[in-house]
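Colleague: Predicted model, plus sequence, below.
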Amino acid sequence: MSTEAALRLLPIQPHEFDSLLAGFEYEHDISEVSNTTAFDTRVDARDLRSCVVCGKKAVGGLHPGVKRAHIIGRTEDVLWDFLKRRGHVPHFAKSVVHEPRNGINLCVAHHDDFDGYRFFIRWIPPAQLFVFINFSQTQDLERFHGKVVILDPKHKHSPFPASFLIQEMRTRGFHPWCTDRPFPRPLSTSYTVDDPGRGGVADLGGDSETEVGFGGSGGMGRLGGSDGAASSSGEPPSTGINQEYLVLGNPFQDPELLESMRREWQQLPNWKSANIEGLTWEGTAEENARRYIDLVGVSSH
């Protein structure tokens, strides 16, 4: 009998992965699979498997039409650790790959625009909203400029604003000749949400009482009337004599503003949730209670 024929007749012996011969072990870490699944599940649950910009919903099959995007790249561990040390991301946050607060759902088109640094998303603290900025002035994206993307800021897995800020700075670097442009307030959402399961995030558009004017010290931008005083970089459309506009600036050019933003990020529900999830609870009951109070900031009474 030939060697080839003998090999074909060899019985197949079932083995557990951990009992395979040396060199044939299953190398994929099971915890890696679990963490990746948790990332996918939590991002999908938060965004309802819909693009946060245009609302396109994922469909079944090999081409769902909506993808999960990492805000900071999945291989950027060094940057992620740096943000933790700077206090821009919680110390107990998961890895850059597995942290759901570093991910969003985007349709194929907007995923390409996001990775191509054509737009960025900015967190507006006083309004408690995430806003779409078409910094590259791409024509197809102009209808979303200054609109609120559908991300619930009160959700425990809401994206970390610092992740978006890093992506913003890269977008600014890709378009050095583009400048900040005004957009009108009150803010409206980038698309209409009909699904009541979103828990009220359809109402993120604000109203005439929403304070999104950030003039003065510690401000995020400038407001102006319809005469164009809001910015020298672009003339806002004339829609009324009392129309107000918001212009975002580069926070890295204002250290005091950046520091105030960092302090505000640490008060958000997602920050506290990330720290709670990262606790190991290896100490005594008293030690764990003290750690919980220190991280979350609740009273012991």
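Modeller: Looks like it arrived, so ask away. Residues are numbered from 1 along each chain as shown.
Colleague: drop to CA atoms for contacts and neighbour counts, all remaining ones
Modeller: Noted.
Colleague: residue contacts, residue 104?
Modeller: Each residue near residue 104 by CA atoms under 8 Å, 6 or more residues apart in numbering is listed here: 43, 47, 51, 52, 68, 69, 70, 71, 159.
Colleague: Which member of the residues you listed is positioned nearest residue 113?
Modeller: Looking at those and their distance to residue 113, the nearest is residue 69, at 11.3 Å (CA to CA).
Colleague: what about versus this one:
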Amino acid sequence: MEWTPSPFNLLDGNPFQYSDHTISTISGTEAFKSGIQTRGADLCVICGFSQPRSLYYCHIIPRVECDTWQAMKDSGFVPAAAKSVMHEARNGIRLCATHRAYFDTHCFYIRWIPERRRFVFINHSQSEELEVYHGRAINLPEYDDRLPFHGAFLFHEMRVRGHWPLYEDRAIPLPISWVHWIDEGGNRGHSRRRRRGPDGRGHRGRARSRSHRSRARSRGRGRGRGGDGYNQDPSALEALKKSFAEQPNWRASVMEGTSWEGSANENAAKWRKLNRIDP
């Protein structure tokens, strides 16, 4: 049994549906690094690598793209109350040097699969070194209010698809399993302390060689359709942006960016409005 991560069919409802739960901890001054550390247990979310000298706090939308971030705010892909592109923890993930290089060179993307409630690694570039992770759930706990914004992952996915325009959507096996160092109960194993990835290579952060890029591109030539498919239908895009605003990470960001200097009754009214609770 397989499932293929094609572009979202946004007219079928909210593709990012979560169950309701209370936002219990709000911090208006949480730093980028501490927010990611708290969420991901200071491990590479892909391979579980845990050596601090080879771990990086990585921006999903590059930290220099202030204009892109502002456009995403203005267009409703991330909350207007979100911190800057450089300081927003929900624009970041923890990666080892190797997977940081692959992420920054658009070799893979991370897709939230609502039916399975897991974030899944998609090796869209078909890189041999990444295939061991393809179709597996990574270390991003779906219940955390500091999860990366879905809009940030969507933008990165569109860039990956654009980087490999002739590559088909790839099927993944069902049911979805965790990456190898996490057991089926979601518990992290001892393999997170390893110094090398499953391909036996060190984490020195080197991107793919020219010969590998050449092989990968030649494999993709003539294969099916490419592109992101998200800009074809304005109503679909609006449905997608509406679904972003319903997520706990979005609501937490809005609450962090809200002033609570009013009276108790005023603040209670703000809280009810933000959480869409009738008075």
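Modeller: Received, thanks. Quick caveat: nothing in here was measured; it's all calculated off a predicted structure.
Colleague: before we move on, the earlier item: out of the contacts of residue 104 of the first structure, which are inside strands?
Modeller: The subset of the contacts of residue 104 of the first structure located in strands under the criterion DSSP state E comprises 68, 69, 70.
Colleague: Can you find the partner of the last one in the second structure?
Modeller: The pairwise alignment with the second structure assigns residue 70 of the first structure to residue 59, based on TM-score structural alignment.
Colleague: need the contact list for that match.
Modeller: Taking CA under 8 Å, 6+ apart as the criterion, residue 59 of the second structure is in contact with 86, 91, 92, 93.
Colleague: Relative to residue 74 of the second structure, how far out is it?
Modeller: Relative to residue 74 of the second structure, residue 59 of the second structure is positioned 20 Å away (criterion: CA to CA, to the nearest Å).
Colleague: now residue 158 of the second structure
Modeller: Distance, residue 158 of the second structure to residue 74 of the second structure, using CA to CA: 19 Å.
Colleague: Who has more neighbours out of those two?
Modeller: More neighbours sit around residue 158 than around the other of residue 158 of the second structure and residue 74, counting by other CA atoms under 10 Å; the figures are 18 against 12.
Colleague: Residue 142 of the first structure and residue 78 of the first structure: what is the separation?
Modeller: From residue 142 of the first structure to residue 78 of the first structure the distance is 34 Å (CA to CA).
Colleague: swap that for residue 101 of the first structure, please
Modeller: Computed as CA to CA, the residue 101 of the first structure to residue 78 of the first structure distance reads 17 Å.
Colleague: Those two - which one has more neighbours?
Modeller: In terms of neighbours (other CA under 10 Å), residue 101 is the more surrounded of residue 101 of the first structure and residue 78; the figures are 26 against 10.
Colleague: What's the match for the more buried one in the second structure?
Modeller: When the second structure is aligned by TM-score structural alignment, the residue opposite residue 101 of the first structure is residue 90.
Colleague: residues touching its match, list them.
Modeller: With CA under 8 Å, 6+ apart as the criterion, the residues that contact residue 90 of the second structure are 35, 36, 146, 147, 148, 149, 249.
Colleague: redo that, cut-off 6 Å
Modeller: Taking CA atoms under 6 Å, 6 or more residues apart in numbering, we find residue 90 of the second structure in contact with 146, 147, 148, 149.
Colleague: and the counterpart of residue 120 of the first structure in the second structure, how many neighbours does it have?
Modeller: Residue correspondence to the second structure (TM-score structural alignment): residue 120 of the first structure is matched to residue 109. Applying other CA under 10 Å, we find 23 other residues in the vicinity of residue 109 of the second structure.
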